[in-house]
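Visitor: only the shape, not the letters, is given here:
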């Protein structure tokens, strides 16, 4: 039952070419920067990445795009504060984009974790994002069918985890991480501290260990925004 691994490289070892990878975080909050950089070091190609945005600067997801790992990104905000990597890849035709409204993105991920294959939402009705999707009328209002969104792997970031995989999060860093953990076949987590079973009070557990497959301790995780202000480039 011990799900802890010793190194970041060992944590991301199962991720290979062509995988679909969910990556937690809302901007830099809750983004597993160290796991992302370990994945860049491993170098799998043709990845589909699911995240709230398409990265900033030259670290994290943006660095994945610059290094040619990503062939498709599914997100809500591809152009955020410093989207140079996304802009260049998209204009060059090397990166496919699927835009999903933020609430719909969260619900598609949550639905996959809950075993719900499809649901209806009024969001996007009458827009280009609804093109080709089934539409139904309920109580006189039109709704668009959206499918669940699953992944082969999820990379997430927590605060405290125990060796059985139970996790807590730090403040707003919770965001997409818990639902992504439920929607992936294999969830890989980095946490600031790994504790023994029982160290986390049961009522404080946010992500139960049943949803976590690998966990690595990163005692001093870096924040994306700070790295960008410092002019960091990875690798």
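Guide: Arrived safely, thanks for sending. Given the structure is predicted, the values throughout are model-derived calculations rather than measurements.
Visitor: use CA for all of it now, contacts and neighbours both
Guide: OK.
Visitor: elements contacting whichever strand or helix holds residue 194?
Guide: Residue 194 is part of strand 184-195 when elements are defined by DSSP states H and E. On a contact count with 3 or more C-alpha pairs under 8 Å, 6 or more residues apart in numbering; DSSP states H and E, strand 184-195 meets strand 151-162, strand 214-217.
Visitor: buried stuff in that strand?
Guide: Buried residues in strand 184-195, defined by neighbour count with 16 or more other C-alpha atoms under 10 Å: 184-192, 194-195.
Visitor: report the inter-axis angle for it versus strand 151-162.
Guide: With axes from the mean of the first three to the mean of the last three C-alpha atoms, to 10 degrees as the basis, strand 184-195 and strand 151-162 are set at 20 degrees to each other.
Visitor: just give me how far strand 184-195 sits from the chain centre.
Guide: Its chain's average C-alpha position is 12 Å from that of strand 184-195, according to C-alpha atoms, centre = their mean, to the nearest Å.
Visitor: can you list contacts of it?
Guide: Outside strand 184-195, the residues that touch it by C-alpha atoms under 8 Å, 6 or more residues apart in numbering are 4, 11-12, 22, 32, 34-35, 113, 150-163, 181, 211-221.
Visitor: recalculate using a threshold of 7 Å.
Guide: Strand 184-195 is contacted by residues 11, 32, 150-163, 181, 211-220 when judged by C-alpha atoms under 7 Å, 6 or more residues apart in numbering.
Visitor: ChimeraX command to pick out the buried ones of the residues you listed?
Guide: Buried subset of the contacts of strand 184-195, written as a ChimeraX selection, criterion 16+ other C-alpha under 10 Å:
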select :11,32,150,151,152,153,154,155,156,157,158,159,160,161,162,163,181,211,212,213,214,215,216,217,218
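Visitor: show me what the lengthiest helix in the chain is packed up against.
Guide: Secondary structure of the chain per DSSP state H: the longest helix is helix 102-114. Under the contact definition 3 or more C-alpha pairs under 7 Å, 6 or more residues apart in numbering; DSSP states H and E, helix 102-114 sits against helix 177-183.
Visitor: all strands for the protein, in order.
Guide: Along the chain, counting by DSSP state E, strands occupy 20-23, 47-50, 70-75, 96-99, 118-121, 135-138, 141-147, 151-162, 184-195, 214-217.
Visitor: one more to weigh against that first structure:
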């Protein structure tokens, strides 16, 4: 089975359709599938529902899809760094389903593991619990959260071999691993594709069984919040 493709557009060919559900890896601007996001923008696919921790910033990451009005609904945890996200939500242009970060990660992991739902105490007594099934275990109330199964997963890894075995670099593992598992099809962009057999099995973070298509390409290294101290006088 061929998994390595020449470009993001080629890797997404035949997978995109209006109204689809996409699970996207990344946290802030760390480990985001920027090349695949750009290809989705260029394809013009619209009415998207996207599950992602956040939506990037106004001109990078998923923020570029918000700018072109291709996103109908976000399932997210944190939206504080994207002014356009906030504007669209407050004006009623964008649907938003808030999830605590751990709940969102577990919803993706559960979907990838074939688990349709799970109970959690997180969110009980808040708007998060509205409309959800409640159950008491050992005297404590829990709410039912459904596992996420997306039409497509887009993730960013550091290295891959041609079979799709993935290695993520440091904190870029974040949401990429659970997001990769919960898509019916998983497309991955990586910084380097290495020969088959060159990865130490103990260093592989995600086995290739989850990965369907791979691309390699250059990636921009952005800092979301640059904080520096003033130069001290000598």
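Guide: Yep, that arrived. No experiment lies behind these values; they were computed from the predicted model shown.
Visitor: overlay them and tell me the TM-score.
Guide: Superposed pair, TM-score by TM-score structural alignment, normalised by the length of structure 2: 0.92. Supporting alignment: 225 aligned residues with a C-alpha RMSD of 1.4 Å.
Visitor: returning to that earlier point: got CSV for the buried residues of strand 184-195 of structure 1, with distance to residue 85 of structure 1 too?
Guide: Output for those, formatted as CSV (distance: C-alpha to C-alpha, whole Å):
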residue, distance to residue 85 of structure 1
184, 26
185, 28
186, 27
187, 26
188, 25
189, 25
190, 25
191, 27
192, 28
194, 34
195, 37
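Visitor: and residue 173 of structure 1, how far from residue 48 of structure 1?
Guide: Per C-alpha to C-alpha, to the nearest Å, residue 173 of structure 1 is found 23 Å from residue 48 of structure 1.
Visitor: so what's the residue count around residue 127 of structure 1?
Guide: Residues near residue 127 of structure 1, counting by other C-alpha atoms under 10 Å, number 8.
Visitor: just give me the match in structure 2 for it.
Guide: Per TM-score structural alignment, the equivalent position to residue 127 of structure 1 in structure 2 is residue 126.
Visitor: still on that earlier bit, of all the residues in the longest helix of structure 1, which ones are buried?
Guide: Residues 102, 104-113 are the ones in helix 102-114 of structure 1 that count as buried (16+ other C-alpha under 10 Å).
Visitor: now for those residues, which pair is the farthest apart?
Guide: Largest separation among these by C-alpha to C-alpha: 102 and 113, giving 17.0 Å.
Visitor: hang on, the earlier thing: determine which of the helices and strands packed on strand 184-195 of structure 1 approaches residue 199 of structure 1 most closely.
Guide: Closest to residue 199 of structure 1 of those is strand 151-162 (C-alpha to C-alpha; 7.2 Å).
Visitor: what's that closest one packed up against?
Guide: Judged by 3+ C-alpha pairs under 7 Å, 6+ apart, the packing partners of strand 151-162 of structure 1 are strand 20-23, helix 177-183, strand 184-195.
Visitor: give me the mean deviation of the shortest one from structure 2.
Guide: Here strand 20-23 of structure 1 is compared with structure 2 after superposition; its mean distance to the aligned residues, by mean C-alpha distance after the TM-score superposition for structure 1, is 0.7 Å.
Visitor: what's in contact with that strand?
Guide: Applying C-alpha under 7 Å, 6+ apart, the contact partners of strand 20-23 of structure 1 are 47-51, 151-156, 180.
Visitor: cool, stretch 92-101 of structure 1 as well?
Guide: 70-76, 89-90.
Visitor: rerun that using 8 Å as the cut-off
Guide: By C-alpha under 8 Å, 6+ apart, stretch 92-101 of structure 1 touches 70-78, 86, 89-90, 123-124, 129.
Visitor: whichever of these end up buried, select them in ChimeraX.
Guide: Typed into ChimeraX, the line below selects the buried ones among these, using 16+ other C-alpha under 10 Å:
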select :70,71,72,73,74,75,76,77,78,86,89,90,123
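Visitor: kindly indicate which of the contacts of stretch 92-101 of structure 1 lies nearest residue 139 of structure 1.
Guide: Ranked by distance to residue 139 of structure 1 (C-alpha to C-alpha), those are led by residue 123 at 15.8 Å.
Visitor: residues contacting that closest one?
Guide: 101, 104, 143-144.
Visitor: quick check: the gap between the residue of structure 1 positioned farthest from its centre and residue 122 of structure 1.
Guide: What lies farthest from the middle of structure 1 is residue 140; by C-alpha atoms, centre = their mean that is 35.8 Å. Shown here: residue 140 of structure 1 relative to residue 122 of structure 1, a distance of 12 Å by C-alpha to C-alpha.
Visitor: buried among the contacts of residue 123 of structure 1? Need that as a selection in ChimeraX.
Guide: This is the ChimeraX syntax for the buried subset of those, where burial follows 16+ other C-alpha under 10 Å:
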select :104,143,144
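Visitor: what about the residue lying closest to residue 176 of structure 2 once chain neighbours are set aside, distance to residue 75 of structure 2?
Guide: Of all residues not flanking residue 176 of structure 2 in the chain, residue 25 sits nearest, at 4.0 Å (C-alpha to C-alpha, 6 or more residues apart in numbering). Shown here: residue 25 of structure 2 relative to residue 75 of structure 2, a distance of 12 Å by C-alpha to C-alpha.
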